[in-house]
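Asks: Just to be clear, the model below is a prediction. Sequence and coordinates:
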Amino acid sequence: MSQTLITRAAAIAAATALAATGILIAAPANAAGESIVLANDSIHFTENDWGAGISLTGTGFGVADGGLAQVDVGTLDGPVFTAWNSAPLDTPVESGGTIAVTGWVPDALPQLPASGLTPAVRVTYELCEGTSCEFSDTTYVYANIVIDPFVPGDPGITITPGCNTVEQIQTDGYSIVVTGLDQFETVGDYVTGPDGEQFGESTQLQADVTGTATGDFTLSGDIQLGLYTEHVVRFGGDAVDFVSGTFEVGTCVAPTPTPTPAAVVPPAPKLAETGASEAGLLTGGALTLLVAGAVLVVLRRRATA
């Protein structure tokens, strides 16, 4: 191990408490105060899955006229860094000593670290002046990351379409999506017909990094109308279905939509029931007005008599 790396080891060990923030500065006595900051979605990864990749920004890299930095990812065991990737990512140091990496997917999958090892991203660069770099004065800057164990989702199966005609099942077929498996797990798959007997041959499906397996199938031969069952079985078990789902081969008539009932308009409010017709009410009102007018005439005549 070089003396330069040993000198930087003390700074690395002293900064491990900053792992939760994704920021870890390893600054030797003659360094310019370099630091790298990981994007929020580049701190936590799931084993075997880099997701959207590693993104980071860096400042304070003491390169006067540009230069090149290299990015690796791996584990720290005290001062010793072991890279997972076989080839580092080259990234330019921009004017002002800044670097930026977006969505880097290393050529090795992230693994759960053994006890005592700390997953980390390392940026390496050489102090340069003009076009000359001093390779004997290599600077290492680290940022801790977290590798979370993979947790399978809920077991499930989705079959689309849920119904096919005989012609459709022979030509277009159907698709299945199985969830809740382990990463890269291989499972068996077969179909039973309406009579409960296996229809066709068994096949195998392999899950991806998310524990999801997919498949596209058609049926051929003597196809009966009725309900078919898709069976997904784990290997090494007791042959009990991991998940199963059904689909139909038949006429597949689209359901008739239920008409929306028309809006009910409430009736206009009625007058109180008095036993008199509307015509009677109008007549009574007119008589009242005539009587009132006659009284006024009498009063006026009496006042001038």
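Replies: That came through, no problem.

Asks: C-alpha from now on. contacts and neighbour counts both.
Replies: OK.

Asks: And the helices in the stretch 151-300 of the chain, which stretches?
Replies: Using DSSP state H, counting those that start in this stretch, the helices of the stretch 151-300 of the chain run over residues 166-171, 278-304.

Asks: from those helices, which stretch is densest packed?
Replies: helix 166-171 (a mean of 16; mean count of other Cα atoms under 10 Å).

Asks: Please enumerate the strands of the stretch 1-150 of the chain.
Replies: Ranges of strands in the stretch 1-150 of the chain, per DSSP state E, counting those that start in this stretch, are 35-38, 44-46, 54-59, 67-77, 80-83, 89-93, 99-104, 118-129, 132-144, 146-148.

Asks: next up, a second structure to put side by side with the first:
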Amino acid sequence: MSRSILSRLGAGLVATALVAGGSLLMAAPASAAGEPNTITVANTAFQSGAGWGEGIKVAGTDFPATTEITVAAGVGNGQSGDGWGSTTVTTDANGAFSTTLIPENGPTNVREGFTASVVASYPDPDPLAEEGARIFSNAVELQIADFVPAPFTTTIDPICISGVDAATTGVNVSATGFGQFEEGVVYTLTDAAGTQIGDAEPVNIDETGSVAGTLTLQTTLDGVPSGPIADGVYTITFTGSVTTAGLVTVGNCDAPVTPAEVVPAAPQLANTGSSDAGILVGGSALLLLVGAALMVARRRQNAAA
């Protein structure tokens, strides 16, 4: 997500500054029906962190005929803006168009003093216009409901893996239930005796309050990978505003395994589930992660703790 600070606003341009495709777009005041370069949006209500569903359905009238139009969505306050994404569409012989915009980013919570909106624009055809000048439509405001965290879950796949595969192909892991773009979330790995292996590693939480990725597990010697980890049952724990934990097993997957019970950090237990959003980042810890039988626990962190 990019951000641009406007050093100056052109005369008559107010409301929203959107960054889309590397270009700074500034939306003009809302137009009355029948005025040139007018857009309407069929669906304006969205949930922060819940995606765009079928997209933003935009229609335009009274634009120049057979002209390429850029339709963009984002948030701004007239001085700075965050672009969520854009698309292009060509008007028909009557200067009309209809398109569905599914931005690459967002929707996210709208900060106080900012407005989420959609705007359309095209290059200013006036030969005397400044290079890069554009003509803008009215801005249509989007209503973005505040983010609501998903149920807290941890999912690991496959649920059992050999030591060799754990050190090479690794496993897929995801966790949900955190705040949007929450900072300070870490994961740790402990063995069956409760001993932490390696350091706590930070993870990046995305706009959905989730994290996911593929992790490998291996021992290291002075920071250098030295081979597979020992067979056994391990616990991977994500800790932030909530705590979720899953049991993981390395060993002979042909033999039936009855995992031990996860012991949560607090007595309150969470439901199990799955998630497939976000990007998990880990450092060069002693080991990263393996898949195994899944149980999930969580606790709401106490600020006084």
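Replies: That came through, no problem. For clarity, every value in this text was computed on a predicted model and none was experimentally measured.

Asks: Please state their TM-score.
Replies: Scored by TM-score structural alignment, normalised by the length of the first structure, the superposition of the two chains gives a TM-score of 0.55; 223 aligned residues with a Cα RMSD of 4.6 Å.

Asks: Tabulate the helices of the stretch 151-300 of the first structure in TSV, adding columns for distance to Glu248 of the first structure.
Replies: Listed next are the helices of the stretch 151-300 of the first structure as TSV, based on distance: least, Cα to Cα, whole Å:
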stretch	distance to Glu248 of the first structure
helix 166-171	10
helix 278-304	67
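
Asks: how about the strands of the stretch 1-150 of the first structure in a markdown table, adding distance to Tyr228 of the first structure and mean neighbour count?
Replies: Formatted as a markdown table, the strands of the stretch 1-150 of the first structure follow (distance: least, Cα to Cα, whole Å; neighbours: other Cα atoms under 10 Å):
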| stretch | distance to Tyr228 of the first structure | mean neighbour count |
| --- | --- | --- |
| strand 35-38 | 50 | 22 |
| strand 44-46 | 37 | 19 |
| strand 54-59 | 45 | 19 |
| strand 67-77 | 49 | 21 |
| strand 80-83 | 51 | 17 |
| strand 89-93 | 51 | 18 |
| strand 99-104 | 44 | 16 |
| strand 118-129 | 48 | 22 |
| strand 132-144 | 51 | 19 |
| strand 146-148 | 39 | 19 |
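
Asks: if we compare the ones you listed, which one ends up closest to Thr210 of the first structure?
Replies: strand 44-46 (9.5 Å; Cα to Cα).

Asks: And the contacts of the closest one?
Replies: 51, 110, 145-150 (Cα atoms under 8 Å, 6 or more residues apart in numbering).

Asks: Could you give the separation of stretch 18-35 of the second structure from the chain centroid?
Replies: 25 Å (Cα atoms, centre = their mean, to the nearest Å).

Asks: about what we covered before: between the strands of the stretch 1-150 of the first structure, which gets nearest to Thr283 of the first structure?
Replies: strand 44-46 (88.9 Å).

Asks: Give me the mean deviation of that closest one from the second structure.
Replies: For strand 44-46 of the first structure, the mean deviation from the second structure after alignment is 2.8 Å (mean Cα distance after the TM-score superposition for the first structure).

Asks: I'd like the distance from that strand to the chain centre, please.
Replies: 14 Å.

Asks: before we move on, what about stretch 61-78 of the second structure?
Replies: Between the centre of stretch 61-78 of the second structure and the centre of its chain there are 25 Å (Cα atoms, centre = their mean).

Asks: how long is that stretch from one end to the other?
Replies: 25 Å (Cα to Cα, to the nearest Å).

Asks: repeat for stretch 120-134 of the second structure
Replies: Using Cα to Cα, the two ends of stretch 120-134 of the second structure sit 10 Å apart.

Asks: one step back: okay if I get the strands of the stretch 1-150 of the first structure as CSV plus distance to Glu197 of the first structure?
Replies: As requested, those are exported to CSV (distance: least, Cα to Cα, whole Å):
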stretch, distance to Glu197 of the first structure
strand 35-38, 56
strand 44-46, 41
strand 54-59, 50
strand 67-77, 52
strand 80-83, 53
strand 89-93, 55
strand 99-104, 49
strand 118-129, 52
strand 132-144, 55
strand 146-148, 43
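
Asks: so which of these comes closest to Ala26 of the first structure?
Replies: Here strand 132-144 is closest among the strands of the stretch 1-150 of the first structure (Cα to Cα), at 5.1 Å.

Asks: Contacts made by the closest one with the rest, please.
Replies: Residues contacting strand 132-144 of the first structure (Cα under 8 Å, 6+ apart): 4, 8, 12, 16, 19-20, 22-28, 31, 34-38, 43, 118-128.

Asks: what's the angle between that strand and strand 67-77?
Replies: Using axes from the mean of the first three to the mean of the last three Cα atoms, to 10 degrees, the inter-axis angle of strand 132-144 of the first structure relative to strand 67-77 is 40 degrees.

Asks: so how far is strand 132-144 of the first structure off the chain centroid?
Replies: The answer for strand 132-144 of the first structure is 37 Å, by Cα atoms, centre = their mean.

Asks: That concludes my questions; thank you for your assistance.
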